[in-house]
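> okay, sequence plus prediction incoming.
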Amino acid sequence: MASTYYQYQPTGTLPVNVPGKSPQQPYAGRHQRNSSAFSQLSASPPERPESVSSSGGGLYSAASSQYASSEYDSSGATSVDLLDYMNDRLSQAYNPVPLDKNLARQAQMSGELNAKNRELLALQAQARARLAKTRANFADGMKAAKDVQRDLEWTQKKVNTLNARAAQKYPDQYRAASERYPAPIDY
């Protein structure tokens, strides 16, 4: 295709070469445009020989094993059953034994974790019950301690009152008893 260059020179700038368009071809119908390409494909595809079967015993069909020993013939097509080939390759590549072992181990670990989880939940419930019981016992103990402290304070007041009365009524005997049995030092 010959291309023509036109020069355009605006004032004050450098010249730039712009390629021109080639003249358009007149419109041709669809049947006229690619008639030569379709004429090459007008022959039907080659027929498969009867010795070729689609259910071959190995990775390749009988035709491919026939062509494997001889030199490749460009006119004959080797027939490979892709479904059988991919099936065989997949069965060779996929080994279910480790997957089965891993699934069994995973199921075993899941069972062990579930048992430990249930055991943990039971222990938590038992700990909550013990904590509630301990809190109840502590509350009862605090109540008993307050009751004992109140009783001791009442008893102490009575003893002090009795000591004061005894000191007033019997001063000599009280002094002798106080010297003999001194009062304990309060902390």
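Sure, I can see it. Worth saying up front: this structure is predicted, and the values here are computed from it rather than measured. Numbering: from 1, shown residues only.
> please count neighbours and contacts with C-alpha atoms only from this point.
Fine.
> got the residue ranges for the helices in this structure?
Using DSSP state H, the helices of the chain run over 30-33, 35-40, 62-69, 82-93, 96-169, 171-180.
> can you put those helices in CSV and add distance to Gln7 and mean neighbour count?
Formatted as CSV, those follow (distance: least, CA to CA, whole Å; neighbours: other CA atoms under 10 Å):
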stretch, distance to Gln7, mean neighbour count
helix 30-33, 35, 9
helix 35-40, 39, 9
helix 62-69, 63, 16
helix 82-93, 60, 12
helix 96-169, 74, 12
helix 171-180, 138, 12
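> in addition, the following structure is provided for comparison:
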Amino acid sequence: MSTAHAYYPAASLPINMPQKPGYYQPTPHHGYGRISASPPEAPESVTTSGVASYEPSATSSSYAGSASEYESNGAAAGVDLIDYMNERVQGSFDPMPLDRSLAKQAQTSGELNAKHRELLELQALAQRRLAGARTNFAQGMRTAKEVQKDLQWTQKRVHALNERAARKYPTEYRTAQGQYPAPVDY
């Protein structure tokens, strides 16, 4: 009576097993990925230390052979799955578009910073010009008030001279007023 013990590695990752025709294809059950069939039962004659075990035969419909049969095929001998997956990822990942995007992002960031500095300079220039315009406006207002005072003083002086001329020389004043009428006040 021969008993076979299956080999299970301590930390193993799932791998795709080749499917042979006639073997059971598991289907997901309610979206949880469980198989809706019970595991195959072992013949009554095969036991080890009182616990029933199962040894696949050529006629049974099992998922795959034992680990020793799989390793004897040479399919997984000497293959490190992590290295294999790293190679696959490295082979499928092209860093050039990412490098181009990073370069474009750095270029755009530099241009944005330059425009921001230019904007700050223009803002400072506009503030200096506004301060200069306010100073010029204030000076212009002072000058306009002085001119207005001077005009009022001159108008009063001309009015006083006209009154004195009208009293002292009434006929000559009327003749001159007829020839040179007074301007209309605005």
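Right, received. Where do you want to start? Given the structure is predicted, the values throughout are model-derived calculations rather than measurements.
> TM-score for the pair, please.
TM-score for the superposed pair, counting by TM-score structural alignment, normalised by the length of structure 2: 0.61. Supporting figures: 125 aligned residues with a CA RMSD of 2.7 Å.
> re earlier: tell me which of the helices of structure 1 sits nearest to Asn17 of structure 1.
Of all the helices of structure 1, helix 30-33 sits nearest to Asn17 of structure 1, with 33.5 Å by CA to CA.
> structure 2: matching residues for the closest one?
Using TM-score structural alignment, none of the residues of structure 2 align to helix 30-33 of structure 1.
> so what touches that helix?
Here helix 30-33 of structure 1 makes contact (CA atoms under 8 Å, 6 or more residues apart in numbering) with no residue beyond itself.
> picking up where we left off before, go through the helices of structure 1 and name the closest to Pro19 of structure 1.
Between Pro19 of structure 1 and these, the tightest spacing by CA to CA is seen for helix 30-33, at 27.0 Å.
> circling back to that earlier point, reformat the helices of structure 1 as JSON lines; add distance to Val16 of structure 1.
Conversion of the helices of structure 1 to JSON lines gives the following (distance: least, CA to CA, whole Å):
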{"stretch": "helix 30-33", "distance to Val16 of structure 1": "37"}
{"stretch": "helix 35-40", "distance to Val16 of structure 1": "41"}
{"stretch": "helix 62-69", "distance to Val16 of structure 1": "62"}
{"stretch": "helix 82-93", "distance to Val16 of structure 1": "58"}
{"stretch": "helix 96-169", "distance to Val16 of structure 1": "70"}
{"stretch": "helix 171-180", "distance to Val16 of structure 1": "132"}
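> how big's the offset between stretch 115-134 of structure 2 and structure 1?
In this overlay with structure 1, the average offset of stretch 115-134 of structure 2 from its partner residues is 0.5 Å by mean CA distance after the TM-score superposition for structure 1.
> scratch that, stretch 82-92 of structure 2
With both structures laid over each other, stretch 82-92 of structure 2 and its partner residues in structure 1 are 1.2 Å apart on average (mean CA distance after the TM-score superposition for structure 1).
> read off where that stretch ends up in structure 1.
In the comparison with structure 1, stretch 82-92 of structure 2 aligns to the range 83-93 (TM-score structural alignment).
> what distance separates the matching stretch from the centre of its chain?
31 Å (CA atoms, centre = their mean, to the nearest Å).
> and the helices of structure 1: which comes nearest Tyr187 of structure 1?
Taking CA to CA as the criterion, Tyr187 of structure 1 comes closest to helix 96-169 out of the helices of structure 1, the separation being 14.9 Å.
> counting by contacts, list what the closest one packs against.
For helix 96-169 of structure 1, the elements it packs on are helix 171-180, judged by 3 or more CA pairs under 8 Å, 6 or more residues apart in numbering; DSSP states H and E.
> can you list contacts of the helix it packs on?
Under the criterion CA under 8 Å, 6+ apart, external residues in contact with helix 171-180 of structure 1 comprise 166-167.
> what angle do helix 96-169 and that helix make with each other?
Counting by axes from the mean of the first three to the mean of the last three CA atoms, to 10 degrees, helix 171-180 of structure 1 lies at 140 degrees to helix 96-169.
> helix 171-180 of structure 1 vs structure 2, average distance?
Per the superposition on structure 2, helix 171-180 of structure 1 and its aligned residues are separated by 0.8 Å on average (mean CA distance after the TM-score superposition for structure 1).
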